[in-house]
Each structure stands twice: as structure tokens, then as C-alpha cells.
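Q: sharing a model that was predicted from the sequence below.
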Amino acid sequence: MHTLLTIGLLQIVVLIVPGPDVLLVSQTAIARSRRAALFAGAGVVTGIACWATLALLGIGVLFAHFALLHGVIKVAGGLYLLYMAFNLWRSSFGEQSSEGDTAPTPLGDWKAYRSGLLTNLANPKAAVFFGSVFSSLMPAHSSTGLRLGVFAVILGLSLLWFALVSFGMSTAPLQASYLRAKRTIDRVAGSLMAGFGTLLLASRE
């Protein structure tokens, strides 16, 4: 029970602290639709499930013995985040929506899901948490029941958090505000995403 509570509390902190995942789902909810944000969130949660599974199988040990593999993942992740930043900046140079235009641009379910999945898999915070912190908290010879319990806690908290973000950020007032300040918001979001990608590429650990 102590392990479940500890990992659960840490997961809550990791989820709440702003990062590429929260930025993507929030921006999708405001700029697109609640449905698109929910699919993006589902993609993020799928990525979290992948990281958690790898951690339970011993990804920390794998990274420790194959530093090159960790480096390749970090470079690929950094480049993807920079690609996302480029797309946000490029969209900011499009035609500015008028104040009366309240219809967000549609985003396909699969594209939204894929963006969430790839953003999480490229997220350095997820790699660090599951590759080191999470792995170190799991007892060396933990039971199957404990591992399944930890997996369920992480998945449940992640689903709840990104559902809250999707519903909270997709309200009509926020979407209307986004349409009035689309260029600025997209450029700020793009700059933050570029910052995450640059830090990931520059990190050596």
C-alpha cells in the first residue's frame, strides 16, 4: 500500500506540472474541440501506459546498460517537439479569425490521438520519471498484484487528469478568447514546445 500511495502521489505531481503533454491537450481543447482534446489525451495516456509497462519490465536497467539507446530516444523526442513547434508557428501566420467566427478548425480523431501519443513518447519528463524515479520506487521482487495495482493507479490518474483538462479548457469562453488571440497563443505555445525540444536535445544525462 505504501508503494501504491507513493507512486500515486508522485504521478499526480508529474501530471500537474506543465509540460508538452498538458500543453498539447490544452491547446487542442482551446483551438480545436473537446472531442479532439479527449482523443489527444487518450494518446498521451496510451504513451504513459507504454512507459509504465516498460518501467515494470525494467527499462531503468536497460537505459543504464545501453546509454546509446536512451540518447537516440532523447534526440528523436527533441526533434519531434521541434517539429510540433514549427507547425504551431506556421499556423500562427495563417489568416486571423474574426471575433464572430467561433467554429474551431476540425481535427481528425486519429490525428489528435497520434499527436498525443507521439508527444508523450517524446516527453523527457515521462522518460526520466519512468526510467529512473518510478523504477527505483518499485521493490526489487514485487509481486504481480502490486505491479498490476501500480499500473492501474497510474492509468486511472492519467485518464482522470487529461479528461479534466479536455473538459475544462474546451469551454466556449476560452475558445472565443483563443480565436481573438490565435496568433499570439500559437506562437507562445510553439515557443514553449521548442523550448522543451531544445532542452531535451541539449541535455546530456
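A: Cool, got the structure. Numbering: from 1, shown residues only.

Q: make it CA atoms for all contacts and neighbour counts henceforth
A: Fine.

Q: quick one: secondary structure of residue 114?
A: Three states are possible here, and by DSSP: H, G, I helix; E, B strand; the rest coil the one that applies to residue 114 is helix.

Q: am I right that it is in contact with residue 45?
A: No: applying CA atoms under 8 Å as the test, residue 114 and residue 45 come out as separate, 11.3 Å apart.

Q: so between those two, which is more surrounded?
A: residue 45 (26 against 20; other CA atoms under 10 Å).

Q: what about the helix or strand hosting the more buried one, distance to the chain center?
A: Taking DSSP states H and E as the criterion, residue 45 maps to helix 34-57. Put simply, helix 34-57 sits 8 Å off its chain's centre (CA atoms, centre = their mean, to the nearest Å).

Q: for that helix, buried residues please.
A: Within helix 34-57, the residues that qualify as buried by neighbour count (16 or more other CA atoms under 10 Å) are 34-56.

Q: do the same with stretch 163-172
A: Neighbour-count burial for stretch 163-172, counted by 16+ other CA under 10 Å, picks out 163, 165, 166, 167, 169, 170.

Q: what about versus this one:
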Amino acid sequence: MSLMQDLYVVIAVSAFWLIAMIVPGLDFLLVTRLAVLRGRSAAWRATLGIATGVAIWGICGFFGIRTLFYAAPWLYLLLKVGGGLYLFIAGCTLLIGSWKPSAADATTASTDPTSGGFRTGLLTNLANPKAPVFVSSLFAAAMPQHAPVQLGLACVFAMFAIAAGWFGLVAMVLSHERVSAAFLRCRRWIDRCAGLAFMALGIRFMTERTPG
């Protein structure tokens, strides 16, 4: 393939991935909550974790993890149940914590599974079983047959950069003093909405049928 053809593939993958990142989902909800309640630093650490998760799914997608899921459906089932259980527990913890008295906030923060950090962002991204299927479909549609490894890695790097850039921007904007002050007045409702969203998606992932 020529350099221009490779560039076209990277641009096509990047454009689709940018749209996927902009559409609000669990990652967006996590970064928003952390930026408002924990500050820019916590949100940026989670952003790096999310972007790393994107890179992991990108590499898996390029090397055909969807084919593996069809060959061994129990692997996909394990991912769905494990990821769904993680999200459900995280959602329960948020929801329960939102009803506790303000004096218990410091204790709640120490046990909050979404209180910040690289690991939180990484686990939240990896817990979504839709991610490898979507990424695999994206590569199947955009990649030419027998694409070289360096082209796949270039696309994965572009996806990593887009995720880091977008969620980094979200963290910077929402951690602004005036914006966060407005959100903090609705802190408990933010936690309740986040908790319910995590729980609902966790249940959905655990109860959906395995493809194929």
C-alpha cells in the first residue's frame, strides 16, 4: 500500500473513533464526575486509563478478537459477566453513598470505586464488552485485507490520542471553578444518576445473549 492509502485508512478510523468518543457513555460520565467532584488531576489520570483501555481494545480488534469470541463464546460470556458485575457493584456503591450524611463524605471517598486514578479509568473502559466488538467491526470495515502491522498500530495510536485528547478536554472544561461549583450543588444527584447508569449497563451486559 502507498503512504497516501495508509493515511486515508488512519484518517477514516480516526474520524469514526472521534464520533464514538464524543457520544456520551460510561467513560464520559466517569470523567465528568471526577472533574467536578475530585478535580482536574483525578480526571486526567482516569483519562489516561481510559485511553490505555482504548489502545488495548484497538490492538485486540486489529488482531481479530471478534473471531476468537465466535470460536470460544464462553470468553465473551466471561467478559460480559465480569464487566457487568464490576459496573453493577460500582453503581451500587455510588448510589448508596449518595444517601449518606455529608459528614460521611470523607469515608465514602476512600471506598468509592470511581474516586479517581488510572486504574479506575482503565477498568471502566475494559468492563464494556461492546468495545471489542465495535473496534473489531471498525477495523473490518476500514482496514484492507492483509494490512501491515504498522498500519494497525498507527490506527491504534490515533485512537489512543483521540481518547486522551477528548476526555482531557472534557476534564479541563468541567473542572473549571465556575462549572464545578454549579455541578457541586447537584453532587448527590450526580452520584445517583451515575450509580443508576452504571447499574443499568452492568445488568444489561450480564443479561444480554452472547453473539453467534
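A: Looks like it arrived, so ask away. Keep in mind it's a predicted model, so treat the numbers as computed, not measured.

Q: before we move on, back to that, distance to residue 144 of the first structure and secondary structure added to the buried residues of stretch 163-172 of the first structure, as a markdown table?
A: Listed next are those as a markdown table, based on distance: CA to CA, whole Å; DSSP: H, G, I helix; E, B strand; the rest coil:
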| residue | distance to residue 144 of the first structure | secondary structure |
| --- | --- | --- |
| 163 | 28 | helix |
| 165 | 32 | helix |
| 166 | 33 | helix |
| 167 | 35 | helix |
| 169 | 38 | helix |
| 170 | 39 | coil |
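
Q: now the next helix or strand after the helix holding residue 45 of the first structure: which residue numbers in the second structure?
A: Past helix 34-57 of the first structure, further along toward the C-terminus, the next helix or strand under DSSP H and E is helix 59-65. Under the alignment (TM-score structural alignment), helix 59-65 of the first structure falls on residues 65-71 in the second structure.

Q: ok, average deviation of the matching stretch from the first structure?
A: After superposition onto the first structure, stretch 65-71 of the second structure sits on average 1.3 Å from its aligned residues (mean CA distance after the TM-score superposition for the first structure).

Q: who's in contact with whatever residue of the second structure lines up with residue 93 of the first structure?
A: Per TM-score structural alignment, the equivalent position to residue 93 of the first structure in the second structure is residue 99. For residue 99 of the second structure, the contacting residues are residue 188, taking CA atoms under 8 Å, 6 or more residues apart in numbering as the criterion.

Q: quick check: which element contains residue 124 of the second structure?
A: Secondary structure (DSSP H and E) places residue 124 of the second structure in helix 118-126.

Q: just the residues contacting that helix, thanks.
A: Outside of helix 118-126 of the second structure, the residues that reach it under the criterion CA under 8 Å, 6+ apart are 26-27, 30, 45-54, 57, 83, 87, 113-114, 131.

Q: how far apart are that helix and its match in the first structure?
A: Its aligned residues in the first structure lie a mean 0.5 Å from helix 118-126 of the second structure after superposition (mean CA distance after the TM-score superposition for the first structure).

Q: would you check the span in the first structure matched by that helix?
A: So in the first structure, the equivalent range for helix 118-126 of the second structure is 113-121, judged by TM-score structural alignment.

Q: repeat for stretch 18-27 of the second structure
A: Counting by TM-score structural alignment, stretch 18-27 of the second structure lines up with residues 12-21 of the first structure.

Q: start to end distance for the matching stretch?
A: 14 Å (CA to CA, to the nearest Å).

Q: repeat that for stretch 121-141 of the second structure.
A: 28 Å.

Q: so where is stretch 48-55 of the second structure in the first structure?
A: By TM-score structural alignment, stretch 48-55 of the second structure lines up with residues 42-49 in the first structure.

Q: swap in stretch 155-162 of the second structure?
A: Residues 150-157 of the first structure are where stretch 155-162 of the second structure lands, counting by TM-score structural alignment.

Q: quick one: the matching stretch to the second structure mean distance?
A: Once the two structures are superposed, the average separation between stretch 150-157 of the first structure and the matching residues of the second structure is 1.3 Å (mean CA distance after the TM-score superposition for the first structure).

Q: now do the buried residues in that stretch.
A: Along stretch 150-157 of the first structure, the positions that meet the burial threshold by neighbour count (16+ other CA under 10 Å) are 150, 151, 152, 153, 154, 155, 157.
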